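**Q** Below is the sequence, then the predicted model.
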Amino acid sequence: MRNEIALCRRCELHRSRTKAVPGEGNLYSKIVFLGEAPGKSEDEEGRPFVGAAGKLLTKLIESLGLRREEVFITNVVKCRPPGNREPKVEEISTCSYFTDAIISLINPLLIVTLGNYAGYYIFEMKGGVRWLGVSRMRGKLYRFKVLGRERALIPTYHPAAALYNPQVLAVLQEDFTLIKNYLQGFEGGRRGLLKFLRGGSL
């Protein structure tokens, strides 16, 4: 699939990209972090969340007691929109061919959506749940069927929104505490968490 994404010409974003960004991490993880679109650094390296927002996301993942390599990280569009503009709904829809395949392959029990477009994709496009925006949807754990399986969903802000806004950062940290509390519901502490990452259920 990585090669197919690298060669993809399904939408106009392929014209301006340097490298497509399929995603990376543990293919057996039961946690997927879903962002919006690659930025400049990601476009250059072909990896998700490697810029300033990525460094913050890595720290937030580590606050869960996890390493970045233990989860899977991807975006709803795999190519950088020109000028770092927001992805268009039709681009998200076109790229869902790959996003759906990635989620189905990894088959996560928990999806953390980062930003409005990731939330819209999971909740409204795939779950049939009306998306009211991050500010109204965050702070809660949801459960509904996504791509043929009931999953836990936690929506929050994109780390980029928190880089220069202490209030958003505080909210983002609060949401990651919610994620941590959910994960700590697995018996056995770290051992139970590893079981979850390898396919257990709560």
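**A** On my side now, so go ahead.
**Q** only C-alpha atoms for contact and neighbour calcs from this point on.
**A** OK.
**Q** roughly how far apart are the spatially most central residue of the chain and Arg47?
**A** Note on the chain: the residue nearest the mean C-alpha position is Leu34, at 1.1 Å, using CA atoms, centre = their mean. Distance, Leu34 to Arg47, by CA to CA, to the nearest Å: 13 Å.
**Q** ok so, going back, secondary structure class of the residue nearest to the centre of the chain, three-state.
**A** Three-state assignment for Leu34 (DSSP: H, G, I helix; E, B strand; the rest coil): strand.
**Q** cool, Val21 as well?
**A** Taking three-state DSSP, the label given to Val21 is coil.
**Q** Might you report the residue contacts of it?
**A** By CA atoms under 8 Å, 6 or more residues apart in numbering, the contact set of Val21 is Ile5, Ala6, Pro38, Glu42, Asp43, Gly46, Arg47, Pro48, Thr74, Lys78, Cys79.
**Q** Included below, for side-by-side comparison, is a second structure:
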Amino acid sequence: MALDEWLVEELGFGPVWVRRGTHADAVPAPAGSGEAPIETQPAPVRAAMEAEPVAVENQADTADARAPEPPVAPDDDLPWTDEAPSHAPAVTVDVPEDIDALDWATLSERVAGCERCRLCERRTNTVFGVGDPEADWMLIGEAPGENEDKQGEPFVGQAGKLLDNMLRALSLSRESNVYIANVIKCRPPGNRNPEPDEVARCEPYLRRQVELVKPKVIVALGRFAAQSLLRSEGSIASLRGQVHEYRGVPVVVTYHPAYLLRSLPDKAKAWADLCLARKTYADALAALGVEAGADKAARR
């Protein structure tokens, strides 16, 4: 199957054939295209999409705020609203003096027994990371959800399947040439956003993981991961489309896969972000005088 056909089938980036509706169901065609207005989703699909909750800055002050989010199957773990900014204060905590000297095995053991914050009290497993420890690509998400907490691996369930499909479209895989980690290694209760002190106490582990992997590019998955890595309060919309930096490594920001499960139109934006990450990776190799596809030793 050709790549473009695969993207249409797996990621939903292609056109959707729908029944023609009324004028209210159409959107204008691109300027200068000479095409007729494009029909949107049919009524049943459109109604389902319109029923999704919308993030608002202050729901108490918004008269037409939508109803509370309906229950979601635990397999999805969808606490994110990637478009909304946050305003968490910065917190400074003590960093273990030996953290920068830990190898992979010792670092993993340290995380497994970590009690630096109260998240340890209710976890089932810590979620250290998964993938190639010498990968050129590193993906960083927010925190474990229910399924990750049970299995001890990041990005499982429906969001994990979508992420795997996105990686496959770039000829990447968590088994061979990608390393995946989270900002937080323990699941916050109820999948809430981690508190600033929890982030500060866990960040040294992530920093050491980045130092050990030595990636050529980092993809920050979701608002919280992006804000934590970049020390920013910006929304996804303001952080996308640019190349940022974390400790000397280029960072590209995109939506969290769990968010994309709820916001299908943003899949196309996520694909554009991944294409920017691919270009950033190619530029990093070119700066080293290495061609894409060279063996790993040559890239290091």
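**A** In hand now; what should we look at? As the structure is a computational prediction, the values presented were derived from the model and not from experiment.
**Q** hmm, back to that, aligned to the residue nearest to the centre of structure 1, what sits in structure 2?
**A** Here Leu34 of structure 1 is matched to Ile140 in structure 2, going by TM-score structural alignment.
**Q** right, and that match touches Phe224 too?
**A** No - counting by CA atoms under 8 Å, Ile140 of structure 2 stays clear of Phe224, with 10.2 Å between them.
**Q** State the distance from the residue nearest to Thr74 of structure 1 when sequence neighbours are not counted to Glu150 of structure 1.
**A** The spatially closest residue to Thr74 of structure 1, leaving aside those adjacent along the chain, is Gly23, at 4.2 Å (CA to CA, 6 or more residues apart in numbering). Remark: distance between Gly23 of structure 1 and Glu150 of structure 1 (CA to CA) = 23 Å.
**Q** neighbour-wise, which of these two wins?
**A** Gly23 (20 against 14; other CA atoms under 10 Å).
**Q** so what corresponds to the more buried one in structure 2?
**A** In structure 2, Gly23 of structure 1 lands on Gly129 (TM-score structural alignment).
**Q** Surely its match and Ile184 touch.
**A** No - under the criterion of CA under 8 Å, Gly129 of structure 2 is not in contact with Ile184, lying 10.5 Å apart.
**Q** What residue in structure 2 is paired with Lys195 of structure 1?
**A** Counting by TM-score structural alignment, Lys195 of structure 1 lines up with Ala294 in structure 2.
**Q** now the strands: where do they sit in structure 2?
**A** For structure 2, the strands defined by DSSP state E occupy 26-27, 38-39, 130-131, 137-141, 178-182, 217-221, 243-246, 249-254.
**Q** What sits closest to the corresponding residue of structure 1 for Ala272 of structure 2 if chain neighbours are left out?
**A** Structural correspondence for Ala272 of structure 2 with respect to structure 1 (TM-score structural alignment): Glu174. If the residues on either side of it in the chain are set aside, Glu174 of structure 1 comes closest to Gly139, at 7.7 Å by CA to CA, 6+ apart.
**Q** Report the contact partners of the one you found.
**A** Ile154, Pro155, Thr156, Glu174, Asp175, Leu178.
**Q** Out of those, who's the most crowded?
**A** With neighbours taken as other CA under 10 Å, the top of these is Pro155, carrying 31 neighbours.
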